[in-house]
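Peer 1: predicted model and sequence below, questions to follow.
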Amino acid sequence: MGTMQKRANGTYTAKIRRKGFPSLSRTFPARSEAEAWMAAQEAAITARVTATQAIEDQQRIAAECAPQYRVFGDLMRRYLDEVTPSKRAASEEAVRLRGLLKHPLAACPLEGLSAARVAEWRNERMNRVSGATVNRDMNLLGHVIEIGRREWEVDFEVNPFQLVRRPPQGYSRERRLFPAEEAALMRACTVTQNPYVRPIIVLALETAMRRSEIVGLEWERVHLHEPSVQLTQTKTGRPRGVALSSRAVTALSALRLASGGEPKGHVFPGLTPNALKLAFRRAVERAGIADFRFHDLRHEATSRLFEKGLSIMEVASITGHQDVRMLRRYTHLQVSDLARKLG
């Protein structure tokens, strides 16, 4: 507020005091001049207050509004931060998403992410990986779009990944591990820097457990006296018990002894699925084995279970296949047994 004071010599002193601003005063020979100066100063202060308030309002509105997404990678990164960690296979999905973030598709503006652009990416991806891998990538990226549409107010009338043809899955891999290859692989494991690779390979061949199931194995669920393990975190989300062969028991007993006799927690502490994948790949290369992946150990183990004479339902109870039709690919292993039964 401004105030005016008439002095004894006939001049006028104008004063302005306002909270948050320094006090102002000036003396004029005429009252009209003092009033004009005071009005100008108050207008200037009011303008500064208004501008400051406008900036604060803009900042508040920006903080309250949903974040602005410009390219597909913006959605992928938010999905990686907020959605992926809640999944059972979070570490594996994180690796997959980070790899996809390096593809030019991640730099595509959202308004340009059309079915045609997705189809172009699919075709290019098919030149590098299998149809099954492309389908898994499309499932993941399609879910990124769905979460964006439903929860993050991203403006997509339709999901472009749902408009594009899926590549054929192709035939299931039939890669078996020959005895000479297994011996070479075990020898290669003796010089690896990771001491867990060899016992993990043994467990995979004896139990048909998945990589993530082995990495997540805990001593509290390993029962060597009643040779079995109880899996609580599985791909299907359903816990299951897995019987242990004598070879698997020997491998686990050696690990328990090396860990102090009564260990607790993870059987393979500090090991991640991706670290195991890389360590296994190095061991395979060192052994001179071509075209062999960690998941092929599960196929080999399942084949050996059938070769031991187990029924489809017995094998399914060990491998965790919810749909026994997935095991029909192994029925050729029982043809000779059927022939003997037919006489």
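Peer 2: Right, received. Where do you want to start?
Peer 1: contacts, neighbours, all on C-alpha from now
Peer 2: Noted.
Peer 1: where do the helices sit along the stretch 151-300 of the chain?
Peer 2: 179-189, 197-207, 211-215, 246-258, 273-287, 295-307 (DSSP state H, counting those that start in this stretch).
Peer 1: what is the longest one packed up against?
Peer 2: Think helix 273-287. Judged by 3 or more C-alpha pairs under 8 Å, 6 or more residues apart in numbering; DSSP states H and E, helix 273-287 is in contact with helix 90-100, helix 179-189, helix 197-207, helix 211-215.
Peer 1: repeat for the second one
Peer 2: Using 3+ C-alpha pairs under 8 Å, 6+ apart as the contact criterion, the neighbours of helix 197-207 among helices and strands are helix 179-189, helix 211-215, helix 246-258, helix 273-287, helix 295-307.
Peer 1: put this next to the previous one:
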Amino acid sequence: MMHETKEMTLGEGLILYRQKISILKKGYVQESYRIASLLKSRHASKKMRDFRSPDIATIRDERLAQINSRTGTCISPSTVRLEMSLLSNLFDVGRIEWGVCDSNPVTNVRKPKAAPGRDRRLTAREERQILRYCHAHPTADLYVLVVLAIETAMRQGELLKLEWEHINLQRRIAHLPDTKNGSKRDVPLSLKARDALIQLGAKTKGQVFSYTANGLKSAWRIMLQRLGIEDLHFHDLRHEACSRLFELGTLDIMEIAAISGHKSLAMLKRYTHLKAAKLVKKLEGNKHRGQQVVISHLVPYPAVANQTPAGVVVRVLDFEGIVGRGATAEQALQSAQDALLRHLMVSLRDKRPIPAPDQYLEQVDDSEIIMLDPLCLSTAQGTPTGLTLF
């Protein structure tokens, strides 16, 4: 007697897949969103057994042409690639375990080209703006979350699931018993990360943070809007942390992978975008190291000039109290240049930290900014050369 052939539509298969397969995954919530999108397709009512490769290609092309209601732009190739991977897994399960199709029609269909990995780095000014905002935020968790993300390279989900019983402040270790890739790991805490945790008031047990994923997403979005920072994701802090670990120059790639939790070194490379400024120092090696240290700090800094009843005042924006005054603009600029040079040299002598240019938080019209070079020469009339508009 012939066995009855099972029939199942794509929509029914997706729903069953969500109930039986997706529910077991750490990325269940994200995969549920992808399934919900595919269930809206006009192909959801078609039987899985009747799908051929051209049908999958049509779904791919239709999705690529759709507009994302949230962003107002086309659905990203990365999103469609993930949906195609989901469909491929569904058809494999349907063929092997459920007997509702005879082959996997996704196998031979081209996936959209993967978008290049994000290389967004956090600028010094953005970091200062964000930390100042978070420090003043009524929820202390936000500041500590940002500090830990930058200092430890932990994922957002790992941070939000941190428990006090897994944190050893004395040894400066945070234990992660359950991570995205399924393995546990211990994350070293820098002094800055440890001190940030202590500010919360260390406990013996319970969740470290009260934020949910949606709550943090909302707080992050509101903060960026108020600060006027564009195109910065919370996950970019992990990019930044990994890049900084490489830039230390004291850790090899396997040690960094142990900290960040990357199983694939290729993936770790995608997260790491070294700053060219760090590489310049390596090019010189140990030659003239003292000279390199001095010259690297004697660079132009942004300043603004204002006319007052008493004359012209020039303020260097990255420093408190570095001001030049004069009856004319030329005299005020020369005075500010001398004050800047003197401050930089005294700071180097006393081994005090010197901020890199363009870290000021003051709101200034870019058109009014001038770049003040501490090493520029003066003309016979006293006007500094090398003074350029920002």
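Peer 2: Thanks, I have it. Owing to the predicted nature of the structure, the values given are computational and were not obtained by experimental measurement.
Peer 1: just to revisit the earlier point, and the helices and strands packed on helix 197-207 of structure 1: which comes nearest E226 of structure 1?
Peer 2: helix 246-258 (10.0 Å; C-alpha to C-alpha).
Peer 1: adding mean neighbour count, write the helices of the stretch 151-300 of structure 1 out as JSON lines.
Peer 2: Converted to JSON lines, these look like this (neighbours: other C-alpha atoms under 10 Å):
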{"stretch": "helix 179-189", "mean neighbour count": "16"}
{"stretch": "helix 197-207", "mean neighbour count": "22"}
{"stretch": "helix 211-215", "mean neighbour count": "20"}
{"stretch": "helix 246-258", "mean neighbour count": "16"}
{"stretch": "helix 273-287", "mean neighbour count": "17"}
{"stretch": "helix 295-307", "mean neighbour count": "20"}
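Peer 1: so which of these gets nearest P239 of structure 1?
Peer 2: Nearest of the helices of the stretch 151-300 of structure 1 to P239 of structure 1, taken as C-alpha to C-alpha: helix 211-215 at 10.7 Å.
Peer 1: quick one: the closest one to structure 2 mean distance?
Peer 2: Its match in structure 2 and helix 211-215 of structure 1 itself, once the structures are fitted together, sit a mean 1.8 Å apart by mean C-alpha distance after the TM-score superposition for structure 1.
Peer 1: hey, where'd the strands end up in the stretch 1-150 of structure 1?
Peer 2: Secondary structure of the stretch 1-150 of structure 1 by DSSP state E, counting those that start in this stretch: the strands cover 2-6, 12-16, 24-28.
Peer 1: let me know which of the ones you listed is tucked in deepest.
Peer 2: strand 12-16 (a mean of 20; mean count of other C-alpha atoms under 10 Å).
Peer 1: what span of structure 2 is that strand aligned with?
Peer 2: Using TM-score structural alignment, none of the residues of structure 2 align to strand 12-16 of structure 1.
Peer 1: next, the angle from that strand to strand 24-28.
Peer 2: Put simply, strand 12-16 of structure 1 runs at 160 degrees to strand 24-28, going by axes from the mean of the first three to the mean of the last three C-alpha atoms, to 10 degrees.
Peer 1: output the contacting helices and strands for strand 12-16 of structure 1.
Peer 2: strand 2-6, strand 24-28, helix 31-64.
Peer 1: returning to what we had before: got the helices and strands packed on helix 273-287 of structure 1 as JSON lines, with distance to I145 of structure 1 columns?
Peer 2: Supplementary listing: these in JSON lines, determined by distance: least, C-alpha to C-alpha, whole Å:
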{"stretch": "helix 90-100", "distance to I145 of structure 1": "13"}
{"stretch": "helix 179-189", "distance to I145 of structure 1": "42"}
{"stretch": "helix 197-207", "distance to I145 of structure 1": "36"}
{"stretch": "helix 211-215", "distance to I145 of structure 1": "26"}
